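S.K.: with the sequence up front, the predicted model follows.
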Amino acid sequence: MSHPGTGTAAARGFATGAGHTVPPPAGHSPASPSTTGAGAGAGTSTSTEAAPHAVPSEWRADPYTHALTSGHGPLFLKGTDGERLPLGVERWCGTPDAADRTVVGRCEGAVLDIGCGPGRFVIALALAGHRTLGIDVNRAAVRRTVRQGGPALVRSVFDPVPREGRWNTALLVDGNIGIGGDPATLLARAAEILVPGGLLVVEVAARDIDERLEVRFDTGRSRTAEGEAFPWARLGTRALLRHAGTAGDWAGRETWDHAGRAFVALRSRTRPAPSSW
């Protein structure tokens, strides 16, 4: 990711502490030995932690990792029906655009970027004064974030994360509501990560859609998709609000769009205080 603050941004992250190594689940990248990100704040370690779980190859090899490493596509998700969904590699690896800034401006307090990719939101949030941490299952994505001075871990959202239950804001942008192919489960997990009354910002499809897919990464340069298949989901605003309402973990909401991209902000419900006897 190219950023004007590279090497100088004082990203205010969270140290994970000794022994806080958590393995990623199936579908997520194994990690290399820990590394420390320059500019991640005093005493703050950012690491790509070693993990024993077996991992499907689509998260650790071409073409996804190559796209993140090079900073450009073309890259697609190809469904079993042959439809190719374009992925915005250049946007992910660039500086935040106007639509991204509408997200940054709504964030509150400490922010966890779920599926942080190359780290443009992590860096932007740090520069805006937020404590922030990015988690991603892809080692190349985390390495790129760390090189820019952003705190990031190779970690699945479905495994324990640092400061669990104490994040003020969580992000699921760039289509990451699709992680795992089960939006209801992902929304429930996000509610666990946030403080009561915390904010979840989700980027949704710009059209009314509610799909569960099996996809593979594809460069568009061959007749067959590359890599192993994995589950994914696509939701529009209505579908997301329906899932959030069914889950019962979410109260207030805001919807907006900018430059052809659509977003929803959900407020987690305040948990009742335990009764006293």
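M.R.: Received, thanks.
S.K.: C-alpha from now on. contacts and neighbour counts both.
M.R.: OK.
S.K.: measure the residue nearest to Pro183 when sequence neighbours are not counted to Ser70 for me?
M.R.: Closest residue in space to Pro183, ignoring its immediate chain neighbours: Ile177 at 6.2 Å, by C-alpha to C-alpha, 6 or more residues apart in numbering. Distance of Ile177 to Ser70, computed by C-alpha to C-alpha, to the nearest Å: 25 Å.
S.K.: who has more neighbours out of these two?
M.R.: Ile177 (27 against 12; other C-alpha atoms under 10 Å).
S.K.: in three-state terms, label the more buried one for me.
M.R.: Secondary structure assignment for Ile177 (DSSP: H, G, I helix; E, B strand; the rest coil): helix.
S.K.: that one reaches Val204, doesn't it?
M.R.: Yes - with contact defined as C-alpha atoms under 8 Å, Ile177 reaches Val204; the gap is 7.4 Å.
S.K.: now the common contact residues for these two.
M.R.: Here Ile177 and Val204 share the contacting residues 234-235, scored by C-alpha atoms under 8 Å, 6 or more residues apart in numbering.
S.K.: so what's Val157 closest to, chain neighbours aside?
M.R.: Ile114 is the one closest to Val157 (C-alpha to C-alpha, 6+ apart), at 6.6 Å.
S.K.: tell me the contacts of the one you found?
M.R.: 134-136, 157, 170-172, 176.
S.K.: in the helix or strand hosting Thr185, what counts as buried?
M.R.: In the assignment (DSSP states H and E), Thr185 maps to helix 183-193. Across helix 183-193, burial judged by 16 or more other C-alpha atoms under 10 Å covers 183-184, 186-188, 190-193.
S.K.: name the nearest of those relative to Pro162.
M.R.: For the buried residues of helix 183-193, the closest approach to Pro162 (C-alpha to C-alpha) belongs to Ile193, at 9.3 Å.
S.K.: and the helices in the chain, which stretches?
M.R.: 64-70, 89-92, 98-104, 120-127, 139-147, 183-193, 237-247 (DSSP state H).
S.K.: what's the spacing between Phe263 and Ala184?
M.R.: For Phe263 relative to Ala184 (C-alpha to C-alpha), the value is 17 Å.
S.K.: take the one below as the second:
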Amino acid sequence: MHDWLAVRPGDGGLLRRCAGATLDVGSGPGRLTVALARRGLPVLGIDLAPSAVALTVAAGGPALCRDVFGRVPGAGRWRTALLADGNIGIGGDPAALLRRVLALLEVGPPGTASRVEPLRLRSDRSVGEWFPWAHVSADAVAALAAACAATVTESWEDADRWFVTLRSRDERP
């Protein structure tokens, strides 16, 4: 958990690519949500963990305890959706998640194997429940995007982290 509190190498390039109203999916303690809010961008972090949402709000970022597959405020009006820190794995079904949010996401390096594994969050005070998490490589995203009516418009590596930008085929550039 401590690793997600501070700005990480590669965050700058990711944040610069955020355009307009941004939804930070699986925002955790809110480092990206807070950074975007400080830049004056309309942003909302959503996370299932009440403690993560509380950390975001305490740091000055707007956040709600929400499931991305449930009711999300502003549905259909978000310009950018962030799936950073491997959040492409939320729910263990990347295609389902991409159908839900077609925007900017972080993925594994090209050529790495995609896989699903159990994961849980751990801090100094508590250990969470196990949940499914998918790891997806940058090159696997193109196939997933095609199945979700999206196209890859950009991919890049920064500080040993890989990112991909998707655009819905229905969205005008």
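M.R.: Now that the structure is in, tell me what you want to look at. Keep in mind that what you see is a predicted model, and the values were worked out from it rather than measured.
S.K.: TM-score for these two?
M.R.: Superposed pair, TM-score by TM-score structural alignment, normalised by the length of structure 2: 0.89. Supporting alignment: 168 aligned residues with a C-alpha RMSD of 1.9 Å.
S.K.: returning to that earlier point: closest to Ala110 of structure 1 among the contacts of Ile114 of structure 1?
M.R.: Ala170 (8.6 Å).
S.K.: ok, the closest one - contacts?
M.R.: Contacts of Ala170 of structure 1 by C-alpha under 8 Å, 6+ apart are 111-114, 190, 194, 199-201.
S.K.: how about the equivalent of it over in structure 2, nearest residue that isn't a chain neighbour?
M.R.: Ala170 of structure 1 maps onto Ala81 of structure 2 when the alignment is built from TM-score structural alignment. In space, and not counting its chain neighbours, Ala81 of structure 2 is closest to Leu23: 4.6 Å by C-alpha to C-alpha, 6+ apart.
S.K.: the one you found: how many residues sit nearby?
M.R.: 29.
S.K.: would you confirm that it contacts Arg77?
M.R.: No - using C-alpha under 8 Å, Leu23 of structure 2 is not in contact with Arg77; the gap is 9.8 Å.
S.K.: what sits against Ser137 of structure 2?
M.R.: 107-114.
S.K.: quick one: map it onto structure 1.
M.R.: Using TM-score structural alignment, Ser137 of structure 2 pairs with Gly236 in structure 1.
S.K.: and what of Leu23 of structure 2?
M.R.: Match for Leu23 of structure 2 (TM-score structural alignment): Leu112.
S.K.: shared with structure 2, which of the contacts of Ala170 of structure 1?
M.R.: Retained contacts for these in structure 2, judged by both residues aligned by TM-score structural alignment, their matches' C-alpha atoms under 8 Å, are 111-114, 190, 200-201.
S.K.: among those residues, which two are most distant?
M.R.: Val111 and Ala190 (12.1 Å).
S.K.: keep only the contacts of Ser137 of structure 2 that stay in contact in structure 1.
M.R.: Taking both residues aligned by TM-score structural alignment, their matches' C-alpha under 8 Å, the ones among the contacts of Ser137 of structure 2 also touching in structure 1 are 107-110, 112-114.
S.K.: those residues: which two are farthest apart?
M.R.: Farthest pair in those, by C-alpha to C-alpha: Val107 and Ala113, 11.4 Å.
S.K.: and for these two, which residues touch both?
M.R.: What both Val107 of structure 2 and Ala113 touch, as defined by C-alpha under 8 Å, 6+ apart, is the set 135-137.
S.K.: filter those down to the ones in strands?
M.R.: If you go by DSSP state E, the shared contacts of Val107 and Ala113 of structure 2 have His135 in strands.
S.K.: next, format the shared contacts of Val107 and Ala113 of structure 2 as CSV and append distance to Val34 of structure 2.
M.R.: Shown next, in CSV, are the shared contacts of Val107 and Ala113 of structure 2 (distance: C-alpha to C-alpha, whole Å):
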residue, distance to Val34 of structure 2
His135, 26
Val136, 26
Ser137, 27
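S.K.: of the shared contacts of Val107 and Ala113 of structure 2, which is the nearest to Arg122 of structure 2?
M.R.: When the shared contacts of Val107 and Ala113 of structure 2 are compared against Arg122 of structure 2 (criterion: C-alpha to C-alpha), the nearest one is His135, at 18.9 Å.
S.K.: the match of Ser137 of structure 2 and Gly94 of structure 1: what is the separation?
M.R.: Counting by C-alpha to C-alpha - Gly236 of structure 1 and Gly94 of structure 1 are separated by 25 Å.
S.K.: now Ala229 of structure 1
M.R.: In terms of C-alpha to C-alpha, Ala229 of structure 1 sits 28 Å off from Gly94 of structure 1.
S.K.: neighbour-wise, which of these two wins?
M.R.: Neighbour count, other C-alpha under 10 Å: between Ala229 of structure 1 and Gly94, Ala229 has more, with 20 against 17.
S.K.: now the more buried one: closest residue in space, sequence neighbours ignored.
M.R.: Ala229 of structure 1 sits nearest to Arg216 (C-alpha to C-alpha, 6+ apart), 4.8 Å away.
S.K.: next: Arg212 of structure 1.
M.R.: Ala233 (4.5 Å).
S.K.: residues in contact with that neighbour?
M.R.: Ala233 of structure 1 touches 177-183, 210-213, counting by C-alpha under 8 Å, 6+ apart.
S.K.: could you dump those residues into CSV with distance to Cys107 of structure 1 added?
M.R.: Formatted as CSV, these follow (distance: C-alpha to C-alpha, whole Å):
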residue, distance to Cys107 of structure 1
Ile177, 17
Gly178, 21
Ile179, 21
Gly180, 24
Gly181, 25
Asp182, 25
Pro183, 21
Asp210, 26
Glu211, 28
Arg212, 29
Leu213, 30
